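> Can you look at this prediction? I've put the sequence above it.
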Amino acid sequence: MTDFREIKEWEKAHQLTVDVYEVTKYFPEEELQGLTQQIRLACAAIPIKIAQGCDRENRSEKVSFLQLAKDSATEVEYYLLLAYELEMLEAVDYDRLVSGVVEVKELLECLIEKLSRNF
């Protein structure tokens, strides 16, 4: 079993989640139960799924959790676009956060490929 805090993919996803929470503090109050909640939950799901995958002994289960994390990252990517287009997110924050999401997705894809090759 691996300590998830030692995994760079988890570290990047965790920092992305912290950044998303910081930025979404400034979303409109009427969105607290809407887009704010959705983007936060989807983003937090990324490091959660990575951590859960670390607890799995079976490689195919690890890969499944990593794929779920990547799927959540895609969801976050969409929510960021939506927030930007609804003018709830500044361009500089949008660019920074999307860059973080893309980096996490690329890291996850590499890790998924590596684990899949070793079956």
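Structure's in. What do you need?
> From here on, just use CA atoms for contacts and neighbour counts.
Noted.
> tell me the contacts of residue 73?
Under the criterion of C-alpha atoms under 8 Å, 6 or more residues apart in numbering, the contact list for residue 73 reads 42-43, 46, 101, 104-105.
> Highest neighbour count among the residues you listed?
residue 46 (32 neighbours; other C-alpha atoms under 10 Å).
> this is the comparison structure:
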Amino acid sequence: MEYFNFEKLEVYNKSILFTDLVYFKTKDFPKEELYGLTSQLRRAASSIALNIAEGSGGTKKEFNRYLVIASNSLNECIVCITIAERQKYISAEDQTQMRLNLTEISKMISGLKKYLLRE
């Protein structure tokens, strides 16, 4: 199988793994949250990977702009998982693990942005 260049980026792969985790955890959210928090968290999580992929095909300036959008989606995930934990949809341990994943992805996005600006 052939891969696209963005699929070789570690930050992309970690964001895909995070999206998998979000889908797994949100399966047990209450049905009344299907069009609320469940949808919002899933869209925000997938938006991280989607923006990395979409931006990677353009110029360095364009890629940097998409990485900013990915970072904004990451911040949205933080709010969603905070709400989910406060509503007892996920455990405190789940929230901590998800935050650790997002912190790692955030650092990788920041590093990639700095690299692109140097070039």
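Yep, it's here. Fair warning: this is a prediction, and the values are worked out from it, not measured in the lab.
> Out of the contacts of residue 73 of structure 1, which are shared with structure 2?
Using both residues aligned by TM-score structural alignment, their matches' C-alpha atoms under 8 Å as the contact test, the members of these still in contact in structure 2 are 42-43, 46, 101, 105.
> After the helix or strand residue 72 of structure 2 falls within, which helix or strand is next?
Secondary structure here is read from DSSP states H and E; on that basis residue 72 of structure 2 sits in helix 60-86. On the C-terminal side of helix 60-86 of structure 2, the nearest following helix or strand under DSSP H and E is helix 92-118.
> ok and that next one relative to helix 60-86, angle-wise?
For helix 92-118 of structure 2 against helix 60-86, the angle by axes from the mean of the first three to the mean of the last three C-alpha atoms, to 10 degrees is 170 degrees.
> Just give me the mean distance for helix 92-118 of structure 2 relative to structure 1.
Per the superposition on structure 1, helix 92-118 of structure 2 and its aligned residues are separated by 0.8 Å on average (mean C-alpha distance after the TM-score superposition for structure 1).
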